[in-house]
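>>> give me a 3D structure for the following:
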Amino acid sequence: MTTPTTTAPAPGATDPGDGSVTAARLRAICTEVSNRYLERGGVVKALVACMLAGQHSLLLGPPGTAKSELARDLTSRIDGAELWEILLSKYSDPKKMFGPVDVAALMKGVYQQVWDGRATRAHIAFIDEIFKCGSGALNELLAFLNERLYHPESGGAPIACPLISAITASNELPTAEESAAVYDRLLVRIEVDYLSDEANFTQLLRSAVDAGTPAIPTTVPLADLQTAVRVHVPRVAVPDGVIDAIGALRASLRLAGLVASDRRWRQSVRLLQASAWLDGRQAVTTNDLEMLAHVLWNVPAERPTVEREVAQVVNPDGRLAFDLLDGIEEIAAQLAQMAGKSREELADWAIKEAQGKLAKAERDLTELRKKSEAAGRSTATIDEVIARKRAVHAQVLTDALGFNTSTVNL
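Coordinates of the predicted model:
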């Protein structure tokens, strides 16, 4: 999916009331954060759309993939918001999370909790190691994510929390049944991995030496974000054709043995509205259904099937791109299996097999992209496959032929 513009409004610009300035600011934020965190463009946009939908997200991936740093960078762009961050463990105390006991008041015989700086006052939350939440804090965390409520230790009426959205992170999926309840409340689930493109890896290394002069980050006022979530996004139209496409996607996933709950399907409609609004549109199109690739899988093994079925509904050419991806991944697997072979054997395989197959994949993908672009369909899926092809091609040239591809545009 593409956005109309990535130019941020002037710092002093105010929103005219239609949300256009807020949307432009958020698009600029997406661009800035994506430029800083390589190979994370789709991740950033999905996180922002989830925030606009008033839902919660999960970054799932191994340590060292910048999950926490990206989440902090993104959440810090909301000017005036109360941010709350915590690293959970099975020993996390609900009082520490939502409000510790006021010791000064307790010494005077009054039991009360301190809310400032805790989840109870947060507009945006970042919860790291979300599935390590112990049973003692589980119910309160669920109420916080679901109903935006906290039940005080002293009893009485629950406290309404101003939470808009939570970004969570984990290195692994939940194993305990009790943690699965939290997992179910995270609408958007995104896998992140180490950098795959050699040129991006080289850029990462260079940034450790010379990060350059940081630009003034674009921000969005809290009040404007709240208005977008409560007013502008819900007003985005969802045409009957999109509803029919969602029904067709549900049917195709069921045939593949994948079933999502009715609640998850219903919540995903708001995510589609957020995607359209973020792009500057007042109606959802089938292109926005690409967001559902982050919503409809339960375990990572299901994600490729979901991506293919979503691509078939959004853009049949995208499904063909995934078919080409299978051949590209086969070449990557063959290269991994040849570890330890002589340079002569590697070069012979690369020249006789890999190079020709990758060149043909490049031509086919280029044609698919031109066809999709001419038809006005999303090219996001095709672009992702093209990026993967170029990463694999660079790896073949480096490992098998000894080329330095860091400055080569494949």
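>>> C-alpha only now, for contacts and for neighbours.
Will do.
>>> which residue, other than its chain neighbours, is closest to K45?
Take K45 and drop its neighbours on the chain: the residue closest to it by CA to CA, 6 or more residues apart in numbering is C30, 6.1 Å away.
>>> so after the helix or strand where that neighbour lies, what's the next helix or strand?
Element membership for C30 (DSSP states H and E) is helix 20-36. Using DSSP H and E, the next helix or strand after helix 20-36 towards the C-terminus is helix 41-52.
>>> now that following helix: buried residues?
Neighbour-count burial for helix 41-52 flags 41, 43-52 (criterion: 16 or more other CA atoms under 10 Å).
>>> before we go on, could you also do this sequence so I can check it against the first one:
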Amino acid sequence: MAETIKHHDRISVLKNALSEGLYEKDEALRLALLTAIAGESIFFLGAPGCAKSMLARRVVQAFKADGAGSVQYFETLLNQFSTPEDVFGNISLKALNGEGESGKEEYRRLTENMLPEADIAFLDEIWKASPAILNTLLTIINERKFHNGSKVQDVPLKALLAASNELPAKDRGLEALYDRFIIRLPIGFIQNEDSFFDMVEGSSSEFELSDEIKKLQISNEDLKNWKTQIDAVQLSEESRAVISAIRKELTVQNETLSEEEKAAGESFAIGDRRWKKIVRILKTSAFLNDRTEVDLMDCQLIEYCIWSTGKQQKKVRQIVETCIQQNGLDCDTAIDDINDRIEEFTAKVEKDWFETVTESATDKIITIDNQECYECIRRGTSETWYITVGKGKHNLSNTYHDVYDSNKTYDTSDSFKKTDDQISCHHIFRVKKNSATTHFEQKKFSDIAQETSQKNFDKAYYKPIVDEIHTEIKALKDKKEADAVPFKANLFANQDYNKSLTAKLDEAIRQLQDAEITLAKQHNRYFNAELNTDFSEGDVILKDGTAFSSEEIKNLTEEQKKNVIAVVCIADDKTFAIGISEKKLAWNALKEYALHYGDALPKDYAANWSVPDKAQLYAIWKNRDKLNTSLTALGIQGGLLTPQEYWSASENGEAAAFYQLFDENGLQDHTTKDHEYAVRTIREWNKI
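Reported below is the predicted structural model:
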């Protein structure tokens, strides 16, 4: 089973099983498991009682021993009184007395069940240990070797997990050992109340994997094979860019530090050896996610690898997130072209739907003494005086107007006469003027013209831009979803980084959505959704479907008149429009003529033309006055329905035919085909 299942699925199932009963420790567990498979070391920073040792014991169960043995696990709590014997084993007294295999006196430790023979080790409160212990640990981590007397002993250590409630103290020579812990993670107590009570009330029995899950445990043979495959994993161009960006940013951060901060050890110091091990962590993540290339989500793991102090730990999330965001999923969009088209659309709206209205200069009027007054220039001077617009309050017995001098002080009341800009009131004055102004006003249309024009305008200018915006947004969302599949599947990275990875896509989508809002604002300037759009007899319809009321026909341009294809002849439950073209045809040519009447018209308006039947002819005749008026206004001579005009129709296809002669006495029917008929076609015209 373990040989056939994908790495991702195998590790996922194993990780989920190991996390049972571990509350709010998923991040710690997945990073510890990743570190162990990569053959590196991890450091947990947290107070006692945070389940750090439980995490280590769970990681042990991810592995299985060769043969019938078990995975060797070593755990100890260090303090200032701990001795090397507590970690590496007691000194062999027999060997000291020469009773060993060599028969010579030698200094040798008994390492059975101690760290030098462990597969997984957990050292709690590591920084409290003595230099003798820490120096030996450095050799074990670096070389996986233990110098036991005169012999060098291979150490099978897969991973060292260490913990402390503090960071290593300065000036104790701990920097080299601290540097060997590639992943560093703060770990805390349970925060969620439900999880807390689940933990305190949960079973205290020893955790053990089921037999089915044990089949997925990782063997030494697996690790050996994986090592070669992990080495073959490549860095993608994106991941290289992110690593380069992070290195540059760390340099910038160091340059901004004060001398005191530098002295306190706040400089980021990531050496080449550490970067090599960081990259191995990234490659291991990619491999276990069934990829042959490191992707952007793997790069999130760098966050756990580049901090040394508490202050740095608070900075690295922003540094890594920003660098991933800047080098994240990119895209090309048509946003610039769309914005240009929106500008063109705006200009088209101004041109087609608005007109410049100039308001002439107006008299300048201000309020003085609670009275509206003309602001004037007194003739013969440059002084500004003021005359009340209406009857002044200082002389209530007649219609005199009040006059105020240039200091806005009441001067007198007198008779008033205003001619254009000149006022005669005790003196002669010229009224000052407000400047003439211009502004845009929407052109006025009938409802039917407004509705059909805006629909036609939308189709030609608005909808193509909206459709392109929607197409672009959909493409970006599809790309985001597709590209996010491997990111979401990542077993080890923090999924919160998905937002950073897709930030450029999200920004592109937002720009397109903003463009749509801008476009909609222009659209709303002319679009009216509440219109009474029923046709009336005499309304005309142009080739593009635009309609104008019979009252608006006189305002059509010559070009618009040339494009009129029909005039509304019946307007009730069904609207029929009659074509303005007339043709004289034999009966057997009528059907073909009606069929192809609209061939020269745009597709939307070419269909459903037919010769009117008897009932329709009668309705058309009743509305002849309005129709004649409309066609005459269009410049079509002779009117529409004269007493001598002949029409043709078929009620039953080719089987029966009649033509009708309209005269002042009414309607006369004839049923013969040996006539030449004067024909106009009609069509049912639904609301446009």
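>>> and the TM-score between these chains?
TM-score for the superposed chains, counting by TM-score structural alignment, normalised by the length of structure 1: 0.69, backed by 318 aligned residues with a CA RMSD of 3.2 Å.
>>> ok so, going back, what residue in structure 2 is paired with the residue nearest to K45 of structure 1?
The equivalent of C30 of structure 1 in structure 2 is K15 (alignment by TM-score structural alignment).
>>> and that match, how far is that from I5 of structure 2?
Relative to I5 of structure 2, K15 of structure 2 is positioned 15 Å away (CA to CA, to the nearest Å).
>>> when the two are compared, which one has more neighbours?
K15 (19 against 11; other CA atoms under 10 Å).
>>> ok, that one - contacts?
Going by CA atoms under 8 Å, 6 or more residues apart in numbering, K15 of structure 2 touches 29-30, 33.
>>> likewise N135 of structure 2?
N135 of structure 2 neighbours (CA under 8 Å, 6+ apart): L177.
>>> that one matches what in structure 1?
N135 of structure 2 maps onto N139 in structure 1, with residues paired by TM-score structural alignment.
>>> superposed on structure 2, where does the host helix or strand of its match end up, distance-wise?
N139 of structure 1 is part of helix 135-146, with elements assigned from DSSP H and E. Comparing helix 135-146 of structure 1 with its match in structure 2 after superposition yields a mean distance of 1.3 Å (mean CA distance after the TM-score superposition for structure 1).
>>> just how off-centre is that helix within its chain?
23 Å (CA atoms, centre = their mean, to the nearest Å).
>>> tell me the first helix or strand C-terminal of the top helix by length along structure 2.
When structure 2 is parsed with DSSP state H, its longest helix is helix 463-488. Using DSSP H and E, the helix or strand that directly follows helix 463-488 of structure 2 along the chain is helix 498-501.
>>> report the buried residues of that following helix.
Neighbour-count burial for helix 498-501 of structure 2 [16+ other CA under 10 Å]: 498, 500-501.
>>> kindly report the same for stretch 30-37 of structure 1.
30-34, 37.
>>> can you check stretch 304-323 of structure 2 too?
Quick answer for stretch 304-323 of structure 2 (16+ other CA under 10 Å): 304-308, 313, 316-317, 319-323.
>>> what's it aligned against in structure 1?
Using TM-score structural alignment, stretch 304-323 of structure 2 lines up with residues 294-313 of structure 1.
>>> what does the matching stretch contact?
46, 173, 187-191, 245, 248-249, 252-253, 256, 258-260, 264, 268, 286, 289-290, 292-293, 317-319, 322, 381.
>>> if we go to 7 Å?
Applying CA atoms under 7 Å, 6 or more residues apart in numbering, the contact partners of stretch 294-313 of structure 1 are 187-190, 245, 249, 252-253, 260, 289-290, 293, 318-319, 322.
>>> now, those that are in helices?
Reading helices off those with DSSP H, I get 245, 249, 252-253, 318-319, 322.
>>> buried subset of the residues you listed as a ChimeraX selection?
To isolate the buried ones among those in ChimeraX, judged by 16+ other CA under 10 Å, type:
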select :245,249,252,253,318,319,322
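>>> so which of the ones in helices among the contacts of stretch 294-313 of structure 1 comes closest to V182 of structure 1?
L253 (23.5 Å; CA to CA).
>>> about what we covered before: quick one: end-to-end length of the match of stretch 304-323 of structure 2, please.
Span of stretch 294-313 of structure 1 from end to end, CA to CA: 15 Å.
>>> again with stretch 181-195 of structure 2
Across stretch 181-195 of structure 2, first to last residue, CA to CA, it's 30 Å.
>>> list the buried residues in it.
So, applying 16+ other CA under 10 Å, buried residues of stretch 181-195 of structure 2: 181-188, 190.
>>> which residues in structure 1 does it align to?
Under TM-score structural alignment, the match for stretch 181-195 of structure 2 is residues 186-200.
>>> what lies in contact with that stretch?
38-39, 43, 50, 55-62, 65, 201, 264, 294-295, 391, 394-395, 405-407.
>>> structure 1: matching residues for whichever strand or helix holds S453 of structure 2?
S453 of structure 2 belongs to helix 447-457 when assigned by DSSP H and E. With TM-score structural alignment applied, helix 447-457 of structure 2 matches no range in structure 1.
>>> packing partners of that helix?
strand 547-548 (3 or more CA pairs under 7 Å, 6 or more residues apart in numbering; DSSP states H and E).
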